[in-house]
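Peer 1: need the 3D shape of this:
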Amino acid sequence: MNTIYKKSFLKLSDLNYQEIIYLIKLSKFFKKKKKDKKEKKYLKGKNIVLIFEKQSTRTRCAFEVAAYDQGANTTYLSPTDTHMGYKESIHDTAKVLGKMYDGIQYRGYHDNILKKIQKYSKIPVWNGLTNTFHPTQILADLLTMTETLPKKSIQEITCAYIGDAKNNIANTLLEAANITGLKLNIISPENYWPKKNIRDIKNKKNILYTKNIEKGVYKVDFIYTDVWVSMGDKSMKWKKKIKELYDYQVNQKMLNMTKNSNVKILHCLPALHDKESTLGLKIHKKYNLKNGLEISNNVFFSKKNLCFEQSENRLHTIKALLVSCLHKKKILI
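Peer 2: Sure, this is the predicted structure:
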């Protein structure tokens, strides 16, 4: 029985442990079938609308290619392509889309918009990123971790998230730890820990909060980081974050602290590791940085970094999600 059929995926905790494990296994199945060019199309005739209020590279590409591979059609709506919230209510837009499409992806700012779209469209809705959660990313991260350490169960894997943990990645990793038993260390100054209402979902022994880097990274399997600043942030915010978080940069010194020669790096991208982007150049110049911001350039380009594997895995996990939500029968794998 396919228990994910017609479900929405607004946050990772919309699924239970068995459903998450099934999606990871199904992702591996689709990944192999695509590589072998033996993929069967389960979504012929399905129509999916992709609403993007925030810019995207990996999320948009992963949804579009996943849908295409499975025979579905997609419509991309940018902020300038829809009247939603401005000239037309979310209620009205969602009802219209629910009559025309089989599923809706939304990438934007507020979770209450997602919930309204789900409520009024009455079709599966998937969260491509909001300010609070990023479940499609963490699904791909869980796939990446289990692929990298095939002899370990999720409960035996330890991931350290370091830096600015008051964000959607850390929040969703906490959900993953609560559901799957993943061992998770949150490492940052206390004022950068996730908000209290997120931290207090459950108090489990597999979750550690610490500002002590050496303690937090010791013997971990993965170190995960994300950008601290974005183009929309004010310069004063940049200055404060860089001052308070620069000691938490993922670099060779930190890797040595793990005492694990096989430790790997996770990063959901984009990364400010060099001067080859407009924002990267601006920050390196303004703060006289020589070797990256949240991650050093040499570590970013080392074999330790799995960020590009994570990016590819977005395609396979999103494909597994779409098929499970829109195809009634459970795929035998």
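Peer 1: CA only for contacts and neighbour counts going forward, please
Peer 2: Fine.
Peer 1: what residue is smack in the middle of the protein?
Peer 2: Nearest residue to the geometric centre of the chain (Cα atoms, centre = their mean): Gln137, 2.0 Å.
Peer 1: alongside the first, I'd like the structure of this one:
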Amino acid sequence: MNTHFNGQSFLKEIDFTPAELTYLIDFGLHLKMLKAQHLPHPYLQGKNIALLFEKTSTRTRSAFTVAANDLGAHPEFLGKNDIQLGKKESVSDTAKVLGSMFDGIEFRGFAQATVETLAKDSGVPVWNGLTDKWHPTQMIADFMTLKAHFGHLQGLTLTYVGDGRNNMANSLLVTSAMLGVNIHIGAPTGLQPAADVVALAQTYAQQSGSDILITADPQVAVAGADALYTDVWVSMGEQVDYGERIKQLLPFQINADLVAATGQPETIVMHCLPAFHDHQTVTGAALGQKYQLDAIEITDEVFNSPQAVVFEEAGNRLPAIKAIMAATLGDLFIPDSLF
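Peer 2: The predicted structure is shown next:
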């Protein structure tokens, strides 16, 4: 009987083995197919799920809510103004209370320490819906997207360009290394991944055969890439000089020239969203007007091109999160021979 997932939390990618991550990716693709065929899959019938949000969210909140409903569970949204988390009640005390009432807890917020404490003290599976360090549920969706497009993961080359110190760069670097995907990070020297994250990725890369390249040259970074990936240039809650950051990162903007520089006709373009690809948002318009730019990290032309898979990728957040919740809380039979 499988014990790989049962009752486990998913706080960062390395909580599971590469084989287990591969299972979650494949299970996510399977659950996506079931939903498309209108086949019910209520693996969490009668369970109650707490959704804790310190940070605002579109995709993560929507995906956890719909995933819980599709699986037969009851989600309860607890926003930062709804409970006392860390303000009038410690994270540990909150964890114990929620663990006595709920079967699983999702947390999206700032400190990785918060989600780790929730997992340690609640006694139920806890899922990291994003912290400042890692974004593991996004990884299952992203690698589902890659696998659906290319039919395999091993040996693909993924290039991430932009702010190389954020949670997305960290997670893509480590997950790619775990799964045998070559990972290139294109970022200015001052915005490259922290040494501990690089060392962790290198440990896995030695096992998987993944090539890791971290460079300040955007042309070198994108050469041979099967997929180009970027994220916003300033993370939620980060206090920086926007003008300085834009000047640093403009050479790493995903535009038609950078896509052409991959030398790969089949390159796909990814983004975890939201994206400042035009002036249709308050922030995008303000930045665009102030710095005379039509777009920030990705041009509208590329964002809306046939090569961009950003909305398929966003949609995959649902089956990815469904797979994670069902595997860890659904008492599924998963043969040990898979691992």
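Peer 1: let me see the TM-score of these two.
Peer 2: TM-score of the superposed chains, computed with TM-score structural alignment, normalised by the length of the first structure, equals 0.96; 329 aligned residues with a Cα RMSD of 1.5 Å.
Peer 1: if we can go back for a sec, doesn't the residue nearest to the centre of the first structure fall inside a strand?
Peer 2: No. With DSSP: H, G, I helix; E, B strand; the rest coil as the criterion, Gln137 of the first structure is helix rather than part of a strand.
Peer 1: can you pull the contacts of it?
Peer 2: Shown in contact with Gln137 of the first structure (Cα atoms under 8 Å, 6 or more residues apart in numbering): Ile169, Cys268, Arg314.
Peer 1: cutoff 7 Å now
Peer 2: In this structure, Gln137 of the first structure makes contact with Arg314, judged by Cα atoms under 7 Å, 6 or more residues apart in numbering.
Peer 1: how far is whatever helix or strand Leu174 of the first structure lives in from where the chain is centred?
Peer 2: For Leu174 of the first structure, the host element (DSSP states H and E) is helix 168-180. The chain centroid and the centroid of helix 168-180 of the first structure are separated by 10 Å under Cα atoms, centre = their mean, to the nearest Å.
Peer 1: that helix vs the second structure, mean deviation?
Peer 2: Comparing helix 168-180 of the first structure with its match in the second structure after superposition yields a mean distance of 1.1 Å (mean Cα distance after the TM-score superposition for the first structure).
Peer 1: show me the contact partners of that helix.
Peer 2: 12-13, 16-17, 131-135, 138, 154-155, 161, 182-184, 194, 198, 202.
Peer 1: same question for stretch 253-266 of the second structure.
Peer 2: By Cα under 7 Å, 6+ apart, the list of residues contacting stretch 253-266 of the second structure reads Gln219, Val222, Ala223, Gly224, Ala225, Asp226, Glu297, Ile298, Thr299, Val302.
Peer 1: most neighbours, which of the residues you listed?
Peer 2: Neighbour counts for those peak at Val222, which has 29 neighbours (criterion: other Cα atoms under 10 Å).
Peer 1: which residues touch the closest residue to Gly46 of the second structure other than its chain neighbours?
Peer 2: With Cα to Cα, 6 or more residues apart in numbering as the criterion, Gly46 of the second structure has its nearest non-adjacent residue at 5.4 Å, and that residue is Ala73. For Ala73 of the second structure, the contacting residues are Leu44, Gln45, Gly46, Lys47, Asn48, Ile49, by Cα under 7 Å, 6+ apart.
Peer 1: and the two most separated of the residues you listed?
Peer 2: Maximum pairwise distance among the contacts of Ala73 of the second structure (Cα to Cα): 11.3 Å, between Gln45 and Ile49.
Peer 1: comparing the two, which residue is more hemmed in?
Peer 2: Shown here are Gln45 of the second structure and Ile49; by other Cα under 10 Å, Ile49 has more neighbours (27 against 15).
Peer 1: quick check: the more buried one is in a strand.
Peer 2: Yes. Using three-state DSSP, the assignment for Ile49 of the second structure is a strand.
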